[in-house]
Structures are given as C-alpha cells and as structure tokens.
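Chemist: Prediction below, plus the sequence it came from.
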Amino acid sequence: MFPLERQQKIIELLMIKKVLKISELTLELNVSVDTLRRDINLLSKQGKIEKIYGGIKIADMKFGESAIQERMVHRLSEKEAIARTCSELINDGDCIYLDSGSTTYQIAKYIQNKRNLTVVTNSIPVINELMNSDIELVIIGGKVRKKEQSVVTYEYLFNFHELNIVKSFICASGITVEKGISDYNLEEAITRKKMIELSKSAFVAADSTKFGKDVTIAIAPLDKIDGIITDSNLNKSFENQFKKTGTNLIIAKGS
C-alpha cells in the first residue's frame, strides 16, 4: 500500500471509529510503528487528525464543513454566477446529476425552462426548488444527513447503474492540482465518487475559496474531472497551474 493510500485508509477508519489506538492501526494496516508514526505526523500537520495519548482521533472541524444554511448565503453572488454558467452546459433532453451543496442548489434555479430534462439528485433543497417545475426528478434513496439536507446512499440501497447520466455537477470543499477534489464527509464522498464514475461528463461547481485546499476525504483526481466552474476571484496562479492539466477551468461570467 502506498503512503497516500495508507493515509486515506487511516482517515476512513477514523470516520467510522472516531478514535484509534496505535496498536490497532499497526495491525489493521500491517505496517511498523515507525512507518505509522510518519503517516500520523504528516496527517497531524495537515490538520486532518489529532494525536491523543496512545492513539489518534479525527480533527475537530472548527474550520471545516459548515452547515448548509450558512453556506446558502455565503458568497451568494459568486455561486449564482457559477450556477448560471453551469446551466449553459445543460441541454434540453439531458439527464443530469445535481449534487448536494449550496452552489449546485443554485443551478436548480436556472434550469427550470429546459425541456425534457431529468434531474437526479441527493439534495433535498434541489428537490424542493424543482418540485413544481416540469423537470423529471429522481432522488437517490438512503440515509438523510439533516445538517446538510442531503441523502447519502450505498449500492445495496440504490441501483446506480440503471442511471444514464450525461453530466454530473459535483461540489467539493477542496481542490488542488496535485490531489484533485476532496470533501469532509466520507459518505458524501462515496456518493460523489460513484456519480463521477457513472457520468459521461463530470463537472465540479465550486467557488474560488475551495482552491489550494486538500481536506479530509479524497473524492477524485483531476483526470476524472472534465471541467471546474468557479468565480473570477480565483488567484491567477491557480489558472496557470490548470493550463498544465487536462481539466477545463471555466471562469463564471459576471462573477
């Protein structure tokens, strides 16, 4: 197992058990204590975990994922501009996936005049926004995350492969050229990974504050993402970095 895979596994185990002993991890990962300590020191420096006596725990998310209600009004003009640009990528007759999140929610406001559109989503706010429209709605079944007003699901609860998604619009809490896109919640990340796999084209809708951050759970490297739509406040250095990748960076008009 490569170091990055091992470190991701540590995070995933912590998302389930919250606290782990060093002895548990050495057995689970089949590595030496010295190797494990190097991983722990790196994850601790990145702010993803905290060391405790005899073990580790997931870091307190004081500056992590905020509630959906807070994010709905934060940087609203930028998110609206991103949503308008995303809507221009959506054609009549498409079947699309709208992820849970404050930016993808805004997309729902700009697609209601599209014809023969099907929207698959795990976002309760998106469902509420489109409920009285002519859009065909499919909500994936599973567990409700009340704080995020989203549904997180698994293969045994929902037959993903029956879906024929032309374009997916995914949210992310972190974006880097090196690591791709990431998020704070393991269950949301699993759903996003699945939707990226199933979609013919995968787009990330994220404001410029998400760039340069690599947060707790990896979702996908950039080579799995066709385009990232963001606002005009993005630092020019990121624009230059993305020119060297195969992912199209789209700056929203009027942002």
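Modeler: It's in.

Chemist: When you work out contacts or count neighbours from here on, use the C-alpha atoms and nothing else.
Modeler: Fine.

Chemist: Report the contact partners of residue 180.
Modeler: 174, 218-222 (Cα atoms under 8 Å, 6 or more residues apart in numbering).

Chemist: Including distance to residue 55, secondary structure and neighbour count, could those residues go into a markdown table?
Modeler: Converted to a markdown table, the contacts of residue 180 look like this (distance: Cα to Cα, whole Å; DSSP: H, G, I helix; E, B strand; the rest coil; neighbours: other Cα atoms under 10 Å):
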| residue | distance to residue 55 | secondary structure | neighbour count |
| --- | --- | --- | --- |
| 174 | 27 | strand | 24 |
| 218 | 23 | strand | 23 |
| 219 | 26 | strand | 24 |
| 220 | 29 | strand | 18 |
| 221 | 30 | coil | 15 |
| 222 | 33 | helix | 21 |
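
Chemist: closest to residue 34 among the residues you listed?
Modeler: Distance to residue 34 across the contacts of residue 180 (Cα to Cα) is lowest for residue 218, with 24.5 Å.

Chemist: so that closest one touches residue 182, yeah?
Modeler: Yes: with contact defined as Cα atoms under 8 Å, residue 218 reaches residue 182; the gap is 4.4 Å.

Chemist: in stretch 236-244, what's buried?
Modeler: residue 242 (16 or more other Cα atoms under 10 Å).

Chemist: take a look at this one as well, against the first:
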Amino acid sequence: MLTAERHQLIIETINQRETVSLQELIQLTESSTSTIRRDLSQLEKNGMLKRVHGGAMHIAQRHEERNMTDKELRHQDEKREIAQSAARLISDGDTIYLDAGTTTLEMISFIDQQDIIVVTNGLTHVRPLLDKGIRVYMTGGEVKSTTYANIGANAVKSLERYRFDKAFIGMNGIDLKYGLTTPDPNESEMKEKAIHLSSQVYVLIDHSKFNEVSFAEVTYEHSIEVLTSEKAVNNISNMDQFKEKYNINGGL
C-alpha cells in the first residue's frame, strides 16, 4: 500500500472511531509497526491526529468551543450514563454546585433527593431544576452565547458567598501532562472557584475528552474524582496511566 493510501485510511478510520490502537492500524494497513509509527508521527506533525500511548486519536479544534446545541447531540447515551452515576452521589439536604454544560444538565432528570439547594451558572439548568421543585440560586455575570454559562468577574464574585457539599464540574479536556482544561479562561475561573468552595468535587468527562488539551488550565488544590463512562474505561488505550494520576470512577 502506498504511503498516501495508508495515510488516507488511517485518517478515515480515526475520524470514524475517534480513537484507534497501533495494533489495529497495523492489521488494517498490513504494515509493519515501524511504518505505522512513522505514519502517525508525520500525520501528527501535519495536524491530522494526536498520538496517544498505544495508538492515535481524532484531534479536536481546541480553541473553538462548540455551541450548546451541538454539544447536546454528541455522545448522548454516554452523558446520560455519567449523569446518572453523578446524581446518585447527592444526599438529602446537600447544597451543590452544578456547573454549566450538557452532562450536568442531564443530571437533573435523575435527581430525586429531598431538601437540596443548587447553585448554578448554567442558564439552561434553571427551568428543569425549578420544575422539579428544587431550590435554585443563579450566579450573576455575563452570559456566554455559546454555552449559556454565566462567566466573568461578577460571576466569580457571586460564588464567594456560598459553600458546597458537592460540586459537579464539566470539562473539555483531561490530559496526563496538561491536566484539566477548558477553552475559555473565564469559565476556568468559575470552575476553579467552585472547586475551591466545595467539600467534594466530581468532574464529569466522557471518552472524547481524554487526551485532549484546551486553551485554559483548571487548577485545584484538593482531591477530585473523575466520573466517566464504561466506554472510556474500556476503550481509552492509556486509561491505566490516567488511573494512576486521577481518581477515575467509570461505569454504572
């Protein structure tokens, strides 16, 4: 098989499946290990994919954030699995922070605990929470047009008056080297503040966010737990390394 043909086949496979192992590519192209490694290095250099331990994965547009409608359509079953697992962690009487985002939005349908209070910066979250009879506090600040999230200095300041039993935080990327990231520095500040004010912190991440790096780092000074899906646990090729670095909990 010619080099150009191999490259095309590799890109098509990764675009369809998002993540593919080195061994799968060797079998698919009937090529040697060294040939595929060279192909992956060249394709990564050209910005066509991202190499990960044991294979390669689809490369996302890291500085452009999808809008809320687009996000809602992606990985729906996986997000519902994560959301259901997250909702089970809430206890009666908890005060929680519910970050803006599609996976945290999915959580609301699974919440049946009593006497809880929710603080959120997600404009889309307010009506579903109120419909369930949940007491809701909305942060202030600017409303971001793509994610309907409250952000900015006023939003961060409004959080400072609260303390949370649990925080459920969305994230755009988790990487072994660069940690937790999100495209917007203003949203990063909101996440950092909520994490700081919470006794327990759960970061909700589907399989597509692993080995991804966005623009703004989200730092934290105490332990967090990463809630993900069975698909991520079983299919991310370097998941063992993530488990060594992060507290990973995946699968119902």
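Modeler: Looks like it came in fine. Given the structure is predicted, the values throughout are model-derived calculations rather than measurements.

Chemist: And the TM-score between these chains?
Modeler: Between these two chains, after superposing, the TM-score reads 0.71 (TM-score structural alignment, normalised by the length of the second structure); 194 aligned residues with a Cα RMSD of 2.4 Å.

Chemist: on that earlier part again, check the contact lists of residue 218 and residue 182 of the first structure and give me the overlap.
Modeler: Residues touching both residue 218 of the first structure and residue 182 by Cα under 8 Å, 6+ apart: residue 189.

Chemist: all strands for the stretch 151-252 of the second structure, in order.
Modeler: For the stretch 151-252 of the second structure, the strands defined by DSSP state E, counting those that start in this stretch occupy 164-170, 173-175, 179-182, 198-204, 216-217, 225-228, 248-250.

Chemist: Format the ones you listed as CSV; extra columns: distance to residue 77 of the second structure.
Modeler: Below are the strands of the stretch 151-252 of the second structure laid out as CSV (distance: least, Cα to Cα, whole Å):
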stretch, distance to residue 77 of the second structure
strand 164-170, 16
strand 173-175, 19
strand 179-182, 22
strand 198-204, 14
strand 216-217, 27
strand 225-228, 12
strand 248-250, 14
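
Chemist: Figure out which of the ones you listed is closest to residue 52 of the second structure.
Modeler: The closest of the strands of the stretch 151-252 of the second structure to residue 52 of the second structure is strand 173-175. By Cα to Cα, the value is 10.2 Å.

Chemist: ok, residues contacting the closest one?
Modeler: With contacts defined as Cα under 8 Å, 6+ apart, strand 173-175 of the second structure is touched by 179-182, 205, 209-214.

Chemist: Kindly recompute the last result at 6 Å.
Modeler: Residues external to strand 173-175 of the second structure that are found in contact with it (Cα atoms under 6 Å, 6 or more residues apart in numbering): 180-181, 209-213.

Chemist: once aligned to the first structure, how far is it on average?
Modeler: Superposed on the first structure, strand 173-175 of the second structure shows a mean distance of 0.7 Å to its aligned residues (mean Cα distance after the TM-score superposition for the first structure).

Chemist: Can you show me the helices along the stretch 51-200 of the second structure?
Modeler: Assigned by DSSP state H, counting those that start in this stretch, the stretch 51-200 of the second structure shows helices spanning 68-73, 76-87, 102-107, 123-131, 153-159, 185-196.

Chemist: just so I know, which of those lies nearest residue 56 of the second structure?
Modeler: helix 76-87 (21.1 Å).

Chemist: tell me which residues in the closest one are buried?
Modeler: Buried residues in helix 76-87 of the second structure, defined by neighbour count with 16+ other Cα under 10 Å: 78-87.

Chemist: Who's the closest spatial neighbour of residue 221 of the first structure, skipping the chain neighbours?
Modeler: residue 180 (4.0 Å; Cα to Cα, 6 or more residues apart in numbering).

Chemist: What number of residues are in the vicinity of residue 227 of the second structure?
Modeler: 23 (other Cα atoms under 10 Å).

Chemist: re earlier: which among the strands of the stretch 151-252 of the second structure is found nearest to residue 25 of the second structure?
Modeler: For the strands of the stretch 151-252 of the second structure, the distance to residue 25 of the second structure is smallest for strand 173-175, at 23.0 Å, taking Cα to Cα.

Chemist: Out of the helices of the stretch 51-200 of the second structure, which one sits most buried?
Modeler: helix 102-107 (a mean of 24; mean count of other Cα atoms under 10 Å).

Chemist: Which other helices and strands does that helix contact?
Modeler: On a contact count with 3 or more Cα pairs under 6 Å, 6 or more residues apart in numbering; DSSP states H and E, helix 102-107 of the second structure meets helix 76-87.

Chemist: Point out the other elements, helices or strands, that the helix it packs on touches.
Modeler: Identification of packing neighbours for helix 76-87 of the second structure by 3+ Cα pairs under 6 Å, 6+ apart yields helix 102-107.

Chemist: still on that earlier bit, can you redo the contacts of strand 173-175 of the second structure as a markdown table with distance to residue 244 of the second structure and neighbour count?
Modeler: Compiled in a markdown table, those are given as follows (distance: Cα to Cα, whole Å; neighbours: other Cα atoms under 10 Å):
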| residue | distance to residue 244 of the second structure | neighbour count |
| --- | --- | --- |
| 180 | 15 | 24 |
| 181 | 19 | 24 |
| 209 | 17 | 20 |
| 210 | 14 | 22 |
| 211 | 15 | 26 |
| 212 | 18 | 23 |
| 213 | 19 | 25 |
